[in-house]
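>>> Quick one: sequence plus predicted model below, questions after.
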Amino acid sequence: MTIGSHLEELYGLPVFTFPGRGDTTELPEADAVAWSIAARTYGDGEGWTQVFARFCSEVDTTRVRALVVGIWDDAFDCGPAGIIEALLDARDRLPALRAVFLGDIVFEECEISWIHQTDVTPLLAGFPQLEEFGVRGGQDLEFPAVRHDALRKLVVETGGMPADVVRGVGASELPALEHLDLWLGTSWYGADSEPADLEPILSGARLPRLRHLALRNSEIQDEVAAAVAAAPVVARLEVLDLSMGTLGDEGATALLGGQPLTHLKKLDLHHNYLSEPLRQRIRETLEPAGVEVDLDQDDADWDEDDDGTVHRYVSVGE
């Protein structure tokens, strides 16, 4: 599966794409939408920073609450350092900004594994009131440990997440964080983390308010599930998401054999490689307790070699 649709919502606001030069589309109120800014890679060839400069001149940026960064110039070859610099230069003009998504790029523009990123934490340092932050693309992505007192939601979507990024997130002090979503990915596209790298997250020591944990899209989903089974943070979660990866019976058995999960509101395991007996066991264990369980397998794909070796695939890789 690839990412074929742009974000439709951010920070509870519908996404509105800032129109191209000469487009007479009526603009909404500045605080009524999440504004998507993207380079015009066709037609007039307007670069991202040029579009953003126009946006700042035509919209009351003091009221803007959410920004979506779409495709930028040469996303295949370079990261968004210039975009981050432009946003930081404009921070005094964005006092109400509370949410940023960096890299809302679909496969027709650039595959997720081809998106070049950079150190994205200067945005967190530069916007201390930010409550939601998301980033897509793992190539050259950096996330050194930070402290941010306001951030409530962090999403990092990759086809292959570097272990240094996992460790950086785990070492960060995020006392207000309620929702953490990491797409760990596959080694084919740069994923090299191990379950031990997740320990600071799973301990929950730096995440006292975490209620929604997603560790998904992983080729080591069985090992992740086994680590989660005994993780202290699970006892206070409302949503546990281990979807989009290569979860099989081994991981699911470990998960069910660990601490009780009946306190959860939702367990999301969609895109899995579970046998029907394990699927039934999960339902019988959790659904009577009122847990919503997602076991959908519709897009799970696998190959089998002549020798019987089965290859499972994460949901989003390339």
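Sure thing, it's come through.
>>> Only C-alpha atoms from now on, for both contacts and neighbour counts.
Noted.
>>> So which elements touch whichever strand or helix holds F133?
For F133, the element it lies in under DSSP states H and E is strand 132-136. Under the contact criterion of 3 or more Cα pairs under 8 Å, 6 or more residues apart in numbering; DSSP states H and E, strand 132-136 touches strand 99-102, strand 153-157.
>>> can I get those strands in TSV with mean neighbour count and distance to H116?
Output for the helices and strands packed on strand 132-136, formatted as TSV (neighbours: other Cα atoms under 10 Å; distance: least, Cα to Cα, whole Å):
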stretch	mean neighbour count	distance to H116
strand 99-102	24	11
strand 153-157	20	13
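>>> Reformat those strands as JSON lines; add distance to V314.
Shown next, in JSON lines, are the helices and strands packed on strand 132-136 (distance: least, Cα to Cα, whole Å):
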{"stretch": "strand 99-102", "distance to V314": "22"}
{"stretch": "strand 153-157", "distance to V314": "13"}
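>>> Identify the residues contacting the strand holding F133?
Residues from elsewhere that reach strand 132-136 (Cα atoms under 8 Å, 6 or more residues apart in numbering): 11, 98-105, 112, 115, 151-158.
>>> Secondary structure element holding A86?
With DSSP H and E as the test, A86 turns up in helix 81-89.
>>> Doesn't G251 lie inside a helix?
Yes: according to DSSP: H, G, I helix; E, B strand; the rest coil, G251 belongs to a helix.
>>> Next up, a structure to set beside the first:
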Amino acid sequence: MVGDDNTWFGLQVHDFPGPDDKGRTPLPDADAVAWRVSSDTYDAEESWPEAFARFAAAVDLGKVRALVVGAWEDAYEQGPEEIIRTILDSRARLTSLRALFLGDMESEECEISWITQGDVTPLLDGFPELEAFGVRGGTRLAFPAVTHRRLRTLAVESGGMPAQAVRGIATSDLPALEVLDLWLGTDQYGGDCAIEDVAPILEGSRLPGLRHLGLRNSDIEDAIATAVASAPVVARLDVLDLSMGVLTDEGATALLGGQPLTHLKKLDLHHNYISEPMQRRLRDTLEPAGVVLDLDRGHAEEDEWDGRTWRFVAVGE
């Protein structure tokens, strides 16, 4: 979950220089930044493992706290298995690593739904002290259920998250998890989960420490909102994020008709298809209680075509 401010794990992301730099650029202290190590998606001069080898020779791996895996060669058709092996092979040296993000690519490098992933859970198994883990890309993403005692933040950003990966996360044992942020996506890009797949998350007993829940960027956002309206997990949340998806008056009505949400610090519904009268009802109900409410519609515009109304998630391709 590399933020819009280009930070990860509270640290500024710093790009490790490419092979042409030849050590000319001064480097920050190993523990002062989140290191982004990349190859090139197209016509790469070096492979990602080769870039990491240069990184390991230039930086004290024992002090690295946060690592961001950027682009790798042919990411639109090649998964990160070799990258995962490279990182795991260095775990004896990465003794301070607490945050890891896999697949931090901009659209110019590889569109989010073109990024090829794989089974990412060996990284969690290999780093039991990890506190934050993020993944971008849903194609071929696998996430069998895991147990991890220290993880506090888990984020998966996708234009379409496979149902089996959603189910794996939902049934994982993550007792320390405080932030869970899932971009479920659209079925046009492989996001085939149903509300039943997130039910264990909403039931809440597997995630006793959860305070921030994002189930967003989904074309089943109304169904999610309806389920959230009576979900046990909501009572202990500080932040509920149902943004970036196809949320209409149907889902908003369910939220208002369900359990109270006035305990929340923030309810994020930006990029929505909620009418102005319903937005006013949400504001009148929640803002007097001090809830920060984000209802910015952004670029959520309806299209009329072939006699149908089409609505879209914020991030698809």
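Yep, that arrived. This is a predicted model, so every value here is computed, not measured.
>>> Any idea what the TM-score is?
Remark: TM-score between the superposed chains equals 0.97 [TM-score structural alignment, normalised by the length of the second structure]; 313 aligned residues with a Cα RMSD of 1.3 Å.
>>> what's the mean distance for the strand holding F133 of the first structure versus the second structure?
For strand 132-136 of the first structure, the mean deviation from the second structure after alignment is 0.2 Å (mean Cα distance after the TM-score superposition for the first structure).
>>> Who are the contact partners of P144 of the second structure?
119, 121, 164-165, 168-169.
>>> again, 6 Å this time
Residues counted as contacts of P144 of the second structure (Cα atoms under 6 Å, 6 or more residues apart in numbering) are G168.
>>> can I assume it sits in a helix?
No: secondary structure of P144 of the second structure (three-state DSSP): coil, not part of a helix.
>>> that older thread, check which residues of the helix holding A86 of the first structure are buried.
83-84, 87-88 (16 or more other Cα atoms under 10 Å).
>>> what would those residues look like in a markdown table with distance to E142 of the first structure?
Output for the buried residues of helix 81-89 of the first structure, formatted as a markdown table (distance: Cα to Cα, whole Å):
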| residue | distance to E142 of the first structure |
| --- | --- |
| I83 | 15 |
| I84 | 13 |
| L87 | 18 |
| L88 | 18 |
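>>> of those, closest to G204 of the first structure?
Using Cα to Cα, I84 comes nearest to G204 of the first structure of these, at 29.6 Å.
>>> which SS class is the spatially closest residue to the closest one that is not a sequence neighbour?
Using Cα to Cα, 6 or more residues apart in numbering and skipping the chain neighbours, the partner closest in space to I84 of the first structure is L123 (6.7 Å). Three-state call for L123 of the first structure (three-state DSSP): helix.
>>> show me where the stretch 1-150 of the second structure has helices.
Ranges of helices in the stretch 1-150 of the second structure, per DSSP state H, counting those that start in this stretch, are 48-58, 81-89, 121-126.
>>> and the ones you listed as TSV, adding distance to E304 of the second structure?
Listed next are those as TSV, based on distance: least, Cα to Cα, whole Å:
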stretch	distance to E304 of the second structure
helix 48-58	44
helix 81-89	43
helix 121-126	42
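>>> closest one to V291 of the second structure among those helices?
Once these are compared by Cα to Cα, helix 121-126 is nearest, at 34.4 Å.
>>> Pull the residues that contact the closest one.
Helix 121-126 of the second structure has contacts (Cα under 6 Å, 6+ apart) with F143.
>>> quick one: that helix to the first structure mean distance?
Mean deviation for helix 121-126 of the second structure: 0.1 Å (mean Cα distance after the TM-score superposition for the first structure).
>>> For the stretch 151-300 of the second structure, which segments count as strands?
For the stretch 151-300 of the second structure, applying DSSP state E, counting those that start in this stretch gives strands covering 153-157, 179-185, 212-218, 239-241, 266-268, 292-294.
>>> okay, those strands in a markdown table with distance to A229 of the second structure next?
As requested, those are exported to a markdown table (distance: least, Cα to Cα, whole Å):
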| stretch | distance to A229 of the second structure |
| --- | --- |
| strand 153-157 | 23 |
| strand 179-185 | 18 |
| strand 212-218 | 13 |
| strand 239-241 | 11 |
| strand 266-268 | 13 |
| strand 292-294 | 16 |
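>>> Which one, of those strands, ends up nearest to E203 of the second structure?
Per Cα to Cα, nearest to E203 of the second structure of the strands of the stretch 151-300 of the second structure: strand 212-218, 12.4 Å.
>>> what does that closest one rub up against?
179-186, 237-245, 313.
>>> one more time with 8 Å, if that's ok
If you take Cα under 8 Å, 6+ apart as the criterion, strand 212-218 of the second structure is touched by 159, 178-186, 224, 237-246, 313-315.
>>> starting at the chain centroid, how far to that strand?
9 Å (Cα atoms, centre = their mean, to the nearest Å).
>>> average distance between that strand and the first structure?
Strand 212-218 of the second structure sits 0.2 Å off on average (mean Cα distance after the TM-score superposition for the first structure).
>>> what's the angle from that strand to strand 179-185?
10 degrees (axes from the mean of the first three to the mean of the last three Cα atoms, to 10 degrees).
>>> mind listing what's buried in strand 212-218 of the second structure?
212-218.
>>> That one corresponds to what range in the first structure?
Aligning strand 212-218 of the second structure against the first structure (TM-score structural alignment) gives residues 212-218.
>>> what about V224 of the first structure, how many neighbours?
Other residues within reach of V224 of the first structure, judged by other Cα atoms under 10 Å, total 22.
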